[in-house]
Structure formats: C-alpha cells, structure tokens
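Novice: sharing a sequence plus its predicted fold:
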Amino acid sequence: MSSRLVVRERGYRRGRWGNVGEPHVTPRRFRVAVGAALGSLCVIIVTGALVRLTGSGLGCMDWPRCSESKFVDISSGHTAIEQLNRLFTGVVSATVIVVVLSAHRLRPRRKDLVLLAWSLVAGVLVQVVIGGVVVLTGLNPFANMAHFLVSMILVACGLALHRRAGSPESSPTWRSVPVALRSAHAVLFVLVPTAIVTGTVVTATGPHAGDENAVRFGFALKSIARVHSVSVIGTLLVLAYVGWRTMRRSSFAAATSGDYRDAVGNMIFVGVVQAGVGWLQYLTGVPVILVAVHIAGATAFWLSWCALALATPTNPSHTVVTR
C-alpha cells in the first residue's frame, strides 16, 4: 500500500468522526444557517400567539396526536391553526439541527459556538415537552407562560450565536465603560426581564387564553397591567439615560462603537413603539390585532435588548475615563 493511499485512508477514518476529510462550513454560511434558525424561532412565537388569540389552543385535544383517532387533523379552523403551529415546530427543529451540524463542521472550530448550538437543541426539546403539558393541562396559565418565556431564552441564544459567529471568540470588554453606565445596564438586566414576565402575566390574566373555558389567573387586570407598565416605564427611563450618555460630548461618547450606538438607538425606538402599542391595546379593550402586534413587538424588544447586551461598547483603540 502506497504512502499516499495510507494518508487518504487515515484521513477518511478521522473524517468520519468530524476531524478531517469531511466538508467544512465557512463562517459566512454558518451565520446564514443560524439566521434561518433565529428567524424560525421568532416566527413560531407569533404563530403560537395566533393560536391563543384565535381561541385555537385546544383545537387539538391530544398530544402528540391531534386527537385519539387522527395524528393530523385540519377538519375545522381551530384544529387547522393549531396543527399548522405544531407542524412549524418541525421547521424550527430542522433549522436547529442544521445549525448543530454546521457548528461541528465549522472551520476554525469554536467550542463556544458548538455549545450555543446545542443549547438551541435543548431548548427546542424543552419546548416540545412544555407544549404537550400546555395541551394536556387544558392551557394551564403557568405552562403557557413557561412556553413563551423559554421561547425568549431560545431567541436570546440564537442571537448570541449569530453575533458571536461573526466576531472573535473573546467577549466584549466593559472595563472602559463608566461605572454609572455599567450600573444602568445592571438595572436593565432586571427591568427588561421583569417587563417580559409581567407582560405574560397580563396575557394570562386577560381574555385571550386560547379557549373560552381555559383557566386564567385571578388577578385584577388593571392592577397587573399597572405593574407591567411601571417596569416598562422604568426601562425606558434607564434607556433614555444610556442614550444621553452615549450622545453627549465626553470621552466615552467619543470612544463608543457604532455597533453599541446602533443597539441603543434601536432599543429606544422599539421600546417607545412597543409602549405605545401596549397603551393603545389597553385603552381599546385588548383587541386581537393589537395584542398580536404587541407580542411581535415584545419579541423585537427582547431582541433589541439582547443585541445591546452583546454589543461591544467601545472601540479598543480609545481611552475612556471611567466615572
């Protein structure tokens, strides 16, 4: 056996285990795959919301089958809507599997990207289980909340994977950021999740539970809506401060990266629009259309916050007075 043949045979054997000898994935193609997965994760949040808003939450009375007699059933409008939402889970699963396979074949290979890719798989599996619990418990409000909040975590992981895939393995440094601004970001780390969680409580208390017989929280809708609005207003006030520190004449403003400035501006814009939609839907008796827009806006707001948290605050070449 010639030395060339031995090398090829050894390369093939190693390639079967993912080392060499298999097709590599470029960083650009990997980001495209992650972008597709992230998009599907966002879409299924909206389709899941439409299931509730159209009263189709129990369109399929069983899980994983739609009914005792049929695995797939589109005999009525409610069953069709619920069934399509379930089938779209297959699209999400496929895109996530592609991301994991691509992460293992990415060159140069990065452990942080592989771990984040597998976190998407774990999250989708958890969502499948929670989805079954939601149906089998008759749209339990706690299970419904968990379903939405895990979706938010998945979206955050997807965006983090997309951002890190386009940047060096090292994380952005905050050492050059003024202490007051770091404190503001710490407050946002509390306020933004609080706004998201209280928003789900409002939904679980309101009229759109997915079925007219579904159990709802017994809170007074006005009271829990006020709690939610306080967290949103607090978030916008802190964002206004962050925006001011970014724009005013200072050593930090001069050193601020374009990525960070864009993230701040985007979050302020989305936050103001989202607050306006929320206030309008409250004044008009939470109509289905506005609630759907508000849920899509909540996803966009969460994405904008994750983008801000992942942004590199300053350009490495600048010196900043941290005070």
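Specialist: Cool, got the structure.

Novice: contacts, neighbours, all on C-alpha from now
Specialist: Fine.

Novice: what's around Arg164, how many residues?
Specialist: 18 (other C-alpha atoms under 10 Å).

Novice: no no, Val46
Specialist: For Val46, using other C-alpha under 10 Å, the count is 17.

Novice: ditto for the one 4 residues further on
Specialist: Number of residues near Leu50 (other C-alpha under 10 Å) recorded here: 23.

Novice: verify the stated contact: it with Ala292.
Specialist: Yes: counting by C-alpha atoms under 8 Å, Leu50 touches Ala292, with 7.0 Å between them.

Novice: could you pull out the helices for this protein?
Specialist: 3-16, 27-53, 77-105, 111-136, 141-165, 179-205, 221-247, 251-255, 258-283, 288-310 (DSSP state H).

Novice: relative to Asp62, which of those is closest?
Specialist: helix 111-136 (6.7 Å; C-alpha to C-alpha).

Novice: want to compare, so here's the second one:
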Amino acid sequence: MAPVPNTLNPLELIARRWQPSAAFVRRAALATVVMAVIIVVTGGAVRLSQSGLGCSTWPKCTPDSLTPTAAMGINGLIEFGNRMLTYVLCAVVGLFIIAARARHPRRRSLTRLGWAQFWLVMSNAVIGGITVLTGLNPYIVSSHFLAATALLTVAVLSWKRAGEGDEEPRDLVARPARQLAWLLVAATGALTVIGTVVTGTGPHAGDAKKVHRIPLDWQEITQLHVDFVYIVVGLSVALWFTLRAVKAPAAPRRMLLELFACIAAQGVIGYVQYFSGLPEIVIGLHMLGSALVWIWVLRVCLSLRDRGPLQEEDPGRPAPSGTHEAPEPQAASALSR
C-alpha cells in the first residue's frame, strides 16, 4: 500500500499549524506516565471490589446493553468506569503522539514510543476483554497486569527521551555499575511477575463467586515474593556504594535515595497487609507502591547514561515577528570578515 501523502496526513497538517514547546512535549509524556499508574491502580480497585465480572461480557457490558444496568449495582459501574478510563488514556497518549509529531525538529524516536504506547493500550484492552470472557482466569489476569506494566515502562522511557537530546548514549559511570543497575531492573521485574502469581493464588479473585485460582500454595509464593524483595534491596544498596565509589554524578545518586524511600514504604505496606488479613485498601496502596518502585528503578538505570542536552528550539524556525535576535558568534564573525 502506498504511503499517505503528507498533504493528506492529519498529523502533518497539525504540525504545520501548531508548534508545541519542548516543555509541552515533556508534560505530555509525563501525563502518559500518570495515566499508566492510574490504570494500574483502578484495575486493582476493580479486582479488590469484586467487580471483575461487573460487566458480564465484552465489548458490551451485557449481551443486550453497552452500558451497565441498574440491576448490576455498584459492581457494574466500577467495571464499566474502568473501561471508560481506557478512552481517557487513549486521549492522553494521542496528545503525546500529536505533540511529539508536531514538535520541530521532528524526533522519530518520540513518535515511535508514542505509537508503542497506543498499541499496548489496544492490546491490553483486548486482554481485558479476554479476562472477562474467561471468567477471570488468573493467568489472563496476570498478563493483564503485566501488559499495564509494559505500558508504564514505555511511558517512562518516553518521559526520559522527551527531556534529553539525540546524541549517541554516553555512559556516565563504569560498565560494571551499569550492569549492576540492569541487574536491579531484572530483579525488580522478576519481583513484579512473582507478585502477579501471589495475586493469582490469593483470596482476592475479583468476583464474589468461586473463581479458578492458580494451584500453588499462597504462603509459599508470598515467601518467594519477600525473598525477591530482599534481593532488590540488596542490589539497591550495592548500587549505592558502587555509585559512590566511582564518583557518579549527583542526579543518579539522588534518584537512588528516592528509590530507597519507595522501597521502604512498599515494605511497610506489604507487612501491614500480610499481618492485618489483606485489607483491600492496603492492597490497593501496595499496587500503587509497586508502580512507583518500578518507575524509580527505571529512572535510576536511565540516569546512568547521557544523550546530550535537549534542543529547546528549532534553529530553522523563523523568529516571531517583532523580535530581533543577535546573530550567533560564528555567524557574526563570518559577517565581520
């Protein structure tokens, strides 16, 4: 199929009429991160309120109605409300794509990340539908959460790329320190995956009716989850001493301290929920904490390389009318000759 001519491309037409600032693109990227966290938390609220089957089918809410009926009660409203948040998420991701495309100079890496978010949202919507149609199969529920985590990952990458330049990546620390940071990312990712298994074996299945659970011992899986928490803490401490030893810049060390705060808060929440009988509100806070820990782990790892300063303005754009800019030093010297 032939490519769409630029004259018919709506993104190209918008780019000709609207020039967002670099700060606007960064804020749009940050908004996608915030929305990805909200989707994780509200998805947990659906499960914890036993509203996973509040809408009995998909894509409609009932076989005869697109929206919940009065007979479905609060559970139908909660499940349908979570579905509607997908449209809000799509709007935020769409704004980021449009802003990244309209920004001059054009940065294809940003638009690719934006489209990656869009397709992750679409795929997760389908997984959510399969979750309902399979009666909250715990394996599908786990994949639903992991797809949301993948979306959060790409959103964080987009936010980072929106605030840096396009030079070749340059390491700010020695290679062993970078490898240790990637090991921390891998361990945290494994911790997240094991957390979904804990969810699949635990008592909060997502609906008041009997729902199939993963046939594993819940307490043993929980203990494995705790063991990986200690691994993540140990790797974080090791990375802290390593960054101090190699005299890393202040920014990654500060982010690592912020990560320590997230892990500490998450640990407290985890023990509270375990010893208080798994109250729903505390589990919801634990899901929020898991998203924040993942964000900061990624930020720590990404802060250990540099891609140069962000070009705030397009040098090829004409200055607004009524303004007079001094020529750059090189141009001035050329004129003087």
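Specialist: Nice, I can see it. In this text, all values refer to a predicted model and were calculated from it rather than measured experimentally.

Novice: who are the contact partners of Val141 of the second structure?
Specialist: Going by C-alpha atoms under 8 Å, 6 or more residues apart in numbering, Val141 of the second structure touches Gly128, Thr131, Gly200.

Novice: one more time with 10 Å
Specialist: 47, 52, 127-128, 130-132, 134-135, 147, 196-197, 199-200, 205-206 (C-alpha atoms under 10 Å, 6 or more residues apart in numbering).

Novice: what residues in the second structure pair up with stretch 101-117 of the first structure?
Specialist: Under TM-score structural alignment, stretch 101-117 of the first structure corresponds to residues 98-114 of the second structure.

Novice: now do the buried residues in the matching stretch.
Specialist: In terms of neighbour count (16 or more other C-alpha atoms under 10 Å), stretch 98-114 of the second structure has its buried residues at 98-105, 107, 110-111, 113-114.

Novice: which of these lies closest to Asp227 of the second structure?
Specialist: Leu113 (33.7 Å).

Novice: just tell me what Tyr274 of the second structure corresponds to in the first structure.
Specialist: Counting by TM-score structural alignment, the partner of Tyr274 of the second structure is Tyr282.

Novice: what's the burial count for that match?
Specialist: Tyr282 of the first structure: 16 neighbours (other C-alpha under 10 Å).

Novice: give the contact list for it.
Specialist: Tyr282 of the first structure touches Leu221, Lys222, Ala225, Gly276, Leu290, Val291, counting by C-alpha under 10 Å, 6+ apart.

Novice: kindly recompute the last result at 8 Å.
Specialist: Tyr282 of the first structure sits in contact with no residue, where contact means C-alpha under 8 Å, 6+ apart.

Novice: next: the one 10 residues further on.
Specialist: When contacts are counted by C-alpha under 8 Å, 6+ apart, Ala292 of the first structure is found next to Val46, Ala49, Leu50, Leu53.

Novice: what does Trp58 of the second structure give?
Specialist: Here Trp58 of the second structure is in contact with Gly129, Ile130, Val132, Leu133 (C-alpha under 8 Å, 6+ apart).

Novice: ok, and those residues in the first structure?
Specialist: Among the contacts of Trp58 of the second structure, the ones still in contact in the first structure (both residues aligned by TM-score structural alignment, their matches' C-alpha atoms under 8 Å) are Gly129, Val132, Leu133.

Novice: to which residue of the first structure is the second one aligned?
Specialist: Pointing back at Val132 of the second structure there. Using TM-score structural alignment, Val132 of the second structure pairs with Val135 in the first structure.

Novice: what's next to stretch 157-170 of the second structure, contact-wise?
Specialist: Contacts of stretch 157-170 of the second structure (C-alpha under 8 Å, 6+ apart): 22, 25-26, 29-30, 33, 110, 113-114, 299, 302, 305-311.

Novice: out of the contacts of Ala292 of the first structure, which is nearest to Leu154 of the first structure?
Specialist: Val46 (14.1 Å).

Novice: surely the closest one touches Gly297?
Specialist: No: using C-alpha under 8 Å, Val46 of the first structure is not in contact with Gly297, being 9.9 Å away.

Novice: can you give me how far stretch 25-39 of the second structure is from the chain middle?
Specialist: 8 Å (C-alpha atoms, centre = their mean, to the nearest Å).

Novice: what residues in the first structure pair up with that stretch?
Specialist: Under TM-score structural alignment, the match for stretch 25-39 of the second structure is residues 30-44.

Novice: and Pro138 of the second structure, how far from Val156 of the second structure?
Specialist: 27 Å (C-alpha to C-alpha, to the nearest Å).

Novice: between these two, which one's more packed in?
Specialist: Val156 (25 against 22).

Novice: buried set for stretch 123-141 of the second structure?
Specialist: 124-125, 127-132, 135-141.

Novice: again with stretch 69-82 of the second structure
Specialist: Buried residues in stretch 69-82 of the second structure (16+ other C-alpha under 10 Å): Asn75, Gly76, Leu77, Ile78, Glu79, Phe80, Asn82.

Novice: who touches it?
Specialist: Contacts for stretch 69-82 of the second structure (C-alpha under 8 Å, 6+ apart): 39, 42-43, 46, 49-55, 61, 67-68.

Novice: name only those of the residues you listed that count as buried.
Specialist: Judged by 16+ other C-alpha under 10 Å, buried ones among the contacts of stretch 69-82 of the second structure: 39, 42-43, 46, 49-55, 61, 68.

Novice: closest to Asp171 of the second structure out of these?
Specialist: Closest to Asp171 of the second structure, out of all of those and judged by C-alpha to C-alpha, is Ile39, at 33.4 Å.

Novice: residue range for stretch 194-202 of the second structure in the first structure?
Specialist: Using TM-score structural alignment, stretch 194-202 of the second structure pairs with 198-206 in the first structure.

Novice: now do the matching stretch: distance to the chain's middle.
Specialist: 18 Å.

Novice: Gln330 of the second structure matches what in the first structure?
Specialist: By TM-score structural alignment, Gln330 of the second structure lines up with nothing at all.

Novice: check Ser158 of the second structure too.
Specialist: Match for Ser158 of the second structure (TM-score structural alignment): Leu161.

Novice: how about Leu243 of the second structure?
Specialist: Using TM-score structural alignment, Leu243 of the second structure lines up with Thr246 in the first structure.
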